[in-house]
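Engineer: what shape does this take:
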Amino acid sequence: MGNSLNSMVFHPPKPTYSREDPHLHMLPTKCGHSIAAFYVRHRRSRFTILYSHGNAEDIGNVFHALMDRVANWDADLFIYDYSGYGVSEGKPSERNLYMDVEAAYDYLTQVLGVNPHSIVAYGRSIGSGPAVHIALHRPVLALILQSPVASVYRVRFHRLPFSIPGDIFRNIDKVQNLKVPTLILHGTEDETVPLAASQQMALKISEVYCRWIKGASHNDMDGKYVMYVEQALHEFFARITQQHPDALIKRGVWISREKHSTIYRNAAQAITT
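Structural biologist: Below is the predicted model of the structure:
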């Protein structure tokens, strides 16, 4: 069952980069194989983004898409490939992805000397699984979840009232244990992972900021709707770095000035606007 589920869940594309890339890092994992990573530093960086990408992509195409945006965040970027993705060795599985993100975190902190409390874990889509995992098992500054899955089975069966044995990436059963500020970004027209997944998880997180982006689907938040994603990120980054965001604070609700969507601190009020 495990192998058949893995073959249905994981879709590594043909690698978009090679081992000869001069900027490539190869990291050892507890599985005994190596995974690939890119690390970019910014001279005015305030924190480091540990990025877990979505399915059917690798760090080659994601890295180039994020480069300009990361410069605007004043952040360093560490992005790694899962086992079996890109030029990473091994095969993808839930267990291996958890060990992959641990390897990335340990390389950042132990080899590159990055302060653990300056790391922001960022997971998109299936990458929300390893991002939640590392936020629960290692010190981080904050967590960002973009179009996250509640669990893999719930992607298909949206209204499951409880978890089913054999399900993987059961974020919905874990997020109540998060102790760090968490931003959730989700499109209202997501055809792959329903918005309800994020709404349900938001209600379980003690310190959560949500932005439901009107009209956005699963794969266009970093394209057509990127300006709204960027605004949400800038406000969240300002908040976690104790700066003064261009937002209104009123009765525990963080309301963005942008009318297109709203960020809420109170999970019960995490509704589309």
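Engineer: please make it C-alpha for all contacts and neighbour counts, starting now.
Structural biologist: OK.
Engineer: show residues contacting stretch 15-30.
Structural biologist: Stretch 15-30 is touched from outside by 34-39, 58, 60-61, 85-87, 99-100, 103-104, 107, with contacts defined as C-alpha atoms under 8 Å, 6 or more residues apart in numbering.
Engineer: one more to put side by side:
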Amino acid sequence: MLKSLALTAAAGYLGVAGLLWFAQESLLFHPQPLYGKPRPPPGWILEEVRFTTQDGTKLAGVLLKPATSGPHPLLISYGGNAEELTASAPAADQFGARAMLLVNYRGYGESEGKPGEAALLGDAIELYDWAAKRTDIDASRIAVHGRSLGTGVAVHVAAKRSVKCVVLTSAYDSIREVAKAHYPWFPIGLLIKHPFDSAALAPKLMMPALFVYGSADTIIGPAHSEKLASLWGGPAEKVLLKGRGHNDLELDPAYMPAITRFLDRHL
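Structural biologist: A predicted model of the protein is given here:
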């Protein structure tokens, strides 16, 4: 009987490990449909973006600009794992009078393809280069803002391109470390296919960074943001919002002012 129980337990363990391996894309990426026609803030200009990547995948999003003469500083946004970015277009002016680029990941909104770490990171670099070449954008004043999953994309772009400053909302040191916290009994290091290892890049990044995170976040615990901030090579500011979880940070009255003040100082 003991042997039978041991075999059953082993089979169950291997079964769950196998499920984590095969289902991790569905756990990590939650593509969302377009929620409606994106609209700009009052008085702003909205340009639809239709971008074809080097491998032929068509990405879709919007570029929002204040109705003032350019070239404009630019904030490029990278969303969470269940975020359709263009839905936030009407609130672009909350980040200040600077252009904002909102292009959905592969499989999200009207973007084609299938999401994955290599694809998201490669697309982000291509989009950065496209934006930096525009005459209405000031290439010397480009910032990146990542939220949750998107923090790994933002850190990668900051490591590969000339980014003025970085804003990270609910950041992680790596997806691998987050997964270890949720599944401590499994060999996560062997199972993770999309590690998004921001911690490996952080020590060489010298631009200013702002970390905004919630004390009650049970999805990406605050320790992950704090670890990444401690590894950051340049100035790292931290804003801990007491009692906030993973999905209600933006409801905190201190959230947007903290980001806007940071961008005003550095961008």
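Engineer: on that earlier part again, now which of the contacts of stretch 15-30 of structure 1 would you call buried?
Structural biologist: Buried subset of these (neighbour count, 16 or more other C-alpha atoms under 10 Å): 34-39, 58, 60, 85-87, 99-100, 103-104, 107.
Engineer: now for those residues: which two are most distant?
Structural biologist: Farthest-apart pair in these is 60 and 99; separation 20.7 Å (C-alpha to C-alpha).
Engineer: and the equivalent of residue 204 of structure 1 over in structure 2, how far is that from residue 119 of structure 2?
Structural biologist: Taking TM-score structural alignment as the criterion, the aligned counterpart of residue 204 of structure 1 in structure 2 is residue 231. Using C-alpha to C-alpha, to the nearest Å, residue 231 of structure 2 is found at 26 Å from residue 119 of structure 2.
Engineer: likewise for residue 232 of structure 2?
Structural biologist: The gap separating residue 232 of structure 2 from residue 119 of structure 2 is 25 Å, by C-alpha to C-alpha.
Engineer: these two: which has the busier surroundings?
Structural biologist: residue 232 (22 against 16; other C-alpha atoms under 10 Å).
Engineer: that one touches residue 206, doesn't it?
Structural biologist: Yes: when contacts are counted by C-alpha atoms under 8 Å, residue 232 of structure 2 is listed as touching residue 206 (7.5 Å).
Engineer: count of residues packed around the spatially closest residue to residue 131 of structure 1 that is not a sequence neighbour?
Structural biologist: Among residues not flanking residue 131 of structure 1 along the chain, residue 123 sits closest, at 5.1 Å (C-alpha to C-alpha, 6 or more residues apart in numbering). Residue 123 of structure 1 sits with 25 neighbouring residues when counted by other C-alpha under 10 Å.
Engineer: and what of residue 10 of structure 2?
Structural biologist: 12.
Engineer: identify the residue of structure 1 aligned to it.
Structural biologist: Using TM-score structural alignment, residue 10 of structure 2 lacks an equivalent in structure 1.
Engineer: so what corresponds to residue 219 of structure 2 in structure 1?
Structural biologist: In structure 1, residue 219 of structure 2 lands on residue 192 (TM-score structural alignment).
Engineer: ok, now how distant is its match from residue 220 of structure 1?
Structural biologist: Distance from residue 192 of structure 1 to residue 220 of structure 1, by C-alpha to C-alpha: 12 Å.
Engineer: please apply the same query to residue 44 of structure 1.
Structural biologist: To residue 220 of structure 1, residue 44 of structure 1 is 29 Å away according to C-alpha to C-alpha.
Engineer: and for residue 7 of structure 1?
Structural biologist: Distance of residue 7 of structure 1 to residue 220 of structure 1, computed by C-alpha to C-alpha: 25 Å.
Engineer: ok so residue 203 of structure 2 is a helix residue?
Structural biologist: Yes: under DSSP: H, G, I helix; E, B strand; the rest coil, residue 203 of structure 2 sits within a helix.
Engineer: what does it correspond to in structure 1?
Structural biologist: Using TM-score structural alignment, residue 203 of structure 2 sits opposite residue 176 in structure 1.
Engineer: repeat that for residue 131 of structure 2.
Structural biologist: In structure 1, residue 131 of structure 2 lands on residue 108 (TM-score structural alignment).
Engineer: and the residue nearest to its match when sequence neighbours are not counted, how many neighbours?
Structural biologist: Counting by C-alpha to C-alpha, 6+ apart, residue 114 is the residue found nearest to residue 108 of structure 1 once chain neighbours are left out, at 5.6 Å. Residues lying near residue 114 of structure 1 (other C-alpha under 10 Å) number 16.
Engineer: state the helix or strand in which residue 114 of structure 1 lies.
Structural biologist: Per DSSP states H and E: residue 114 of structure 1 is located in neither a helix nor a strand.
Engineer: pretty sure it sits against residue 106.
Structural biologist: No: using C-alpha under 8 Å, residue 114 of structure 1 makes no contact with residue 106, being 9.5 Å away.
Engineer: for residue 158 of structure 2, which three-state class applies?
Structural biologist: Following three-state DSSP, residue 158 of structure 2 is assigned to helix.
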